[in-house]
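> Have a look at this prediction, sequence included:
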Amino acid sequence: MPSVDRRLEPRRKPRQVRAELTRERILTAAAHVFAEHGYAAGTTNRIAERARISIGSLYQYFPNKDAILAELLVQHLDRGTWTGADELDLSPGTLEATVRALIRDAIDNHSDDPRLLRVMIEEAPVSQELLDTIDRHAKLRTAQVRDVVVGHPDVRVGDPDVAAELILFTVETNTHKFMAAPRSTSVETFESELVAMVTRYLRGDL
């Protein structure tokens, strides 16, 4: 596991509404700057200018642009949701539709500007908050997928725990890569191919 860089810790945790709004302005501005200019050229000066605050004010909240990017990735992860088994139709014959619903969740969770998503994937440094967020979401989403694997009558896998981890890793990794890269294949085609692959695996056809 990568070591945690203590320089990534935010300097100020907002306690008042005004401070929280300023912090969000910085993060919103940074998202636009990183998407437009890339990470190397996405300086704190550009971010402060876009947020319409002084560079000194920015540094009251974040020590550097690495800390800002790490926080943007935490927000990205926290915004993502997966549909729970209790919200899905798990009756016989619905496995493909169930898998499609899960994969569509993953696609929707990565529908940010592809340029920003690429920066987050390629450049985001490791903060303790980021590691904690990744671990929390991995446990939650693996449990959600496991509930589907265990609860759907059409699923034929040997180990539900392993199957849930494999599905989550496969869907998340491929969706990350696809949504962040320039592409000629449509999202619809990508979705259908990934649905077919995961469905065949769960049915025991592979």
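Alright, I've got the coordinates. As the structure is a computational prediction, the values presented were derived from the model and not from experiment. Numbers count the residues shown, from 1 in each chain.

> Could you use CA atoms for every contact and neighbour count after this?
Will do.

> helices and strands around the helix or strand hosting residue 143, which ones?
Residue 143 belongs to helix 128-151 when assigned by DSSP states H and E. Applying 3 or more CA pairs under 8 Å, 6 or more residues apart in numbering; DSSP states H and E, we find helix 128-151 packed against helix 65-79, helix 160-180.

> And for the last one, what's in contact with it?
Same thing as helix 160-180. 103, 106-107, 110-111, 114-115, 117-118, 121, 141-143, 145-146, 149-150, 157, 194, 198 (CA atoms under 8 Å, 6 or more residues apart in numbering).

> From the helices and strands packed on helix 128-151, pick the one with the highest average neighbour count.
helix 65-79 (a mean of 19; mean count of other CA atoms under 10 Å).

> Any figure for the gap between the spatially most central residue of the chain and residue 22?
Centrality entry for the chain: nearest residue to the mean C-alpha point is residue 77, 4.1 Å, by CA atoms, centre = their mean. Going from residue 77 to residue 22 by CA to CA, to the nearest Å gives 21 Å.

> then this one, side by side with the first:
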Amino acid sequence: MPKTQHRAATALAPRKKPLQARSAATVQAILEAAAHILETDGLTACSTNAVALKAGVSIGSLYQYFPSRDAITKALILAQTTALLEEVEAIDTRRGGRAALQQLVRVAIAQQLDRPSLARILDVEEQRLPIEPDLQSYAARLHAAMRGILAQPDMPPDAQQPEVAADVLAIIRGLVDAAGGRGESKSESLARRVLRAVFGYLDAGGG
């Protein structure tokens, strides 16, 4: 990583980790306050002072954990990514790959549409902030989960080719993010369209 990128990534690192229940509650209050401001008033309103006021903590307490607004935003992105990944990794493949893939699509849609304004802002900020190294391990685990789904006996033989997992994830993310960006709110309609695209690709011998 170039020095400038390293410095930028370091500036987004938490100053310390909450080790006790009280400090963990403080961090959670800060993150939820920031999320609320982002989804109701937008990025420009989400200053560290506004977040501290909304969270009911002093600005000094906030700075104990987060050096900047961008550091808070990064923590929100990683928290949402962790929640998504945990749900994906918990999907039961014993009912087959197709059923598991349907569930994965619904998990992705639920995260995007549960708090759509917040999700749209975090999608943009994920591209702006230098957090790709932090997301690499998450991406590896997500690809592993998708490969496990595509390896099930009811999936097409070509589904196990190395690039297919990445293609399917790209289809899902592209369609779900685009729908979120348009402000769509009907999850079942979106799920049907995403699944048509995914299974159309797989059944046509994707890869």
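Done, it's in. From a predicted model like this one, the values you see are computed outputs, not experimental measurements.

> out of the helices and strands packed on helix 128-151 of structure 1, nearest to residue 136 of structure 1?
helix 65-79 (9.8 Å; CA to CA).

> how far apart are the closest one and its match in structure 2?
Here the mean offset of helix 65-79 of structure 1 against structure 2 after fitting is 0.4 Å, by mean CA distance after the TM-score superposition for structure 1.

> Which secondary structure elements does that helix sit against?
Using 3+ CA pairs under 8 Å, 6+ apart: helix 65-79 of structure 1 touches helix 17-41, helix 114-123, helix 128-151.

> quick one: the first one to structure 2 mean distance?
Translated: helix 17-41 of structure 1. Per aligned residue, helix 17-41 of structure 1 averages 1.0 Å (mean CA distance after the TM-score superposition for structure 1).

> list the buried ones in that helix?
22-23, 25-27, 29-35, 38-39 (16 or more other CA atoms under 10 Å).

> returning to that earlier point: from the rest of the structure, what touches the helix holding residue 143 of structure 1?
4-5, 70-71, 73-74, 77-78, 82-85, 90, 155, 160-161, 163-165, 167-168, 202.

> Quick check: buried residues in that helix?
130, 133-134, 141-150.

> among these, which two are most distant?
Longest span within these, CA to CA: 130 and 150, 29.9 Å.

> Residue 12 of structure 2 versus the residue located most distally from the centre of structure 2, what's the distance?
Most distant from the centre of structure 2: residue 157, at 29.4 Å, with distances by CA atoms, centre = their mean. According to CA to CA, residue 157 of structure 2 and residue 12 of structure 2 sit 43 Å apart.

> ok, back up a step: mind checking what the residue nearest to the centre of structure 1 lines up with in structure 2?
Mapped onto structure 2 by TM-score structural alignment, residue 77 of structure 1 lines up with residue 81.

> Spit out the contact partners of its match.
residue 138.

> try 6 Å
Going by CA atoms under 6 Å, 6 or more residues apart in numbering, residue 81 of structure 2 touches no other residue.

> if we can go back for a sec, quick one: which of the buried residues of helix 17-41 of structure 1 is nearest residue 186 of structure 1?
Relative to residue 186 of structure 1, and with distances defined as CA to CA, the nearest of these is residue 35, at 21.5 Å.

> What's the match for the closest one in structure 2?
Counting by TM-score structural alignment, residue 35 of structure 1 corresponds to residue 39 in structure 2.

> wouldn't its match be in contact with residue 119 here?
No. Distance between residue 39 of structure 2 and residue 119: 8.3 Å, which falls outside the contact criterion (CA atoms under 6 Å).

> Once you drop chain neighbours, what's closest to the aligned residue in structure 1 for residue 116 of structure 2?
The alignment partner of residue 116 of structure 2 in structure 1, by TM-score structural alignment, is residue 114. Leaving out its chain neighbours, the residue that sits closest to residue 114 of structure 1 by CA to CA, 6 or more residues apart in numbering is residue 180, at 4.6 Å.

> what's the distance between the one you found and residue 82 of structure 1?
Taken as CA to CA, the span from residue 180 of structure 1 to residue 82 of structure 1 is 20 Å.

> Spell out the secondary structure type for the aligned partner of residue 9 of structure 1 in structure 2.
By TM-score structural alignment, residue 9 of structure 1 lines up with residue 13 in structure 2. Following DSSP: H, G, I helix; E, B strand; the rest coil, residue 13 of structure 2 is assigned to coil.

> In space, what's closest to residue 13 of structure 2 - neighbours in sequence excluded?
Nearest to residue 13 of structure 2 is residue 71, by CA to CA, 6+ apart, at 6.3 Å.

> Counterpart of the one you found over in structure 1?
Using TM-score structural alignment, residue 71 of structure 2 pairs with residue 67 in structure 1.
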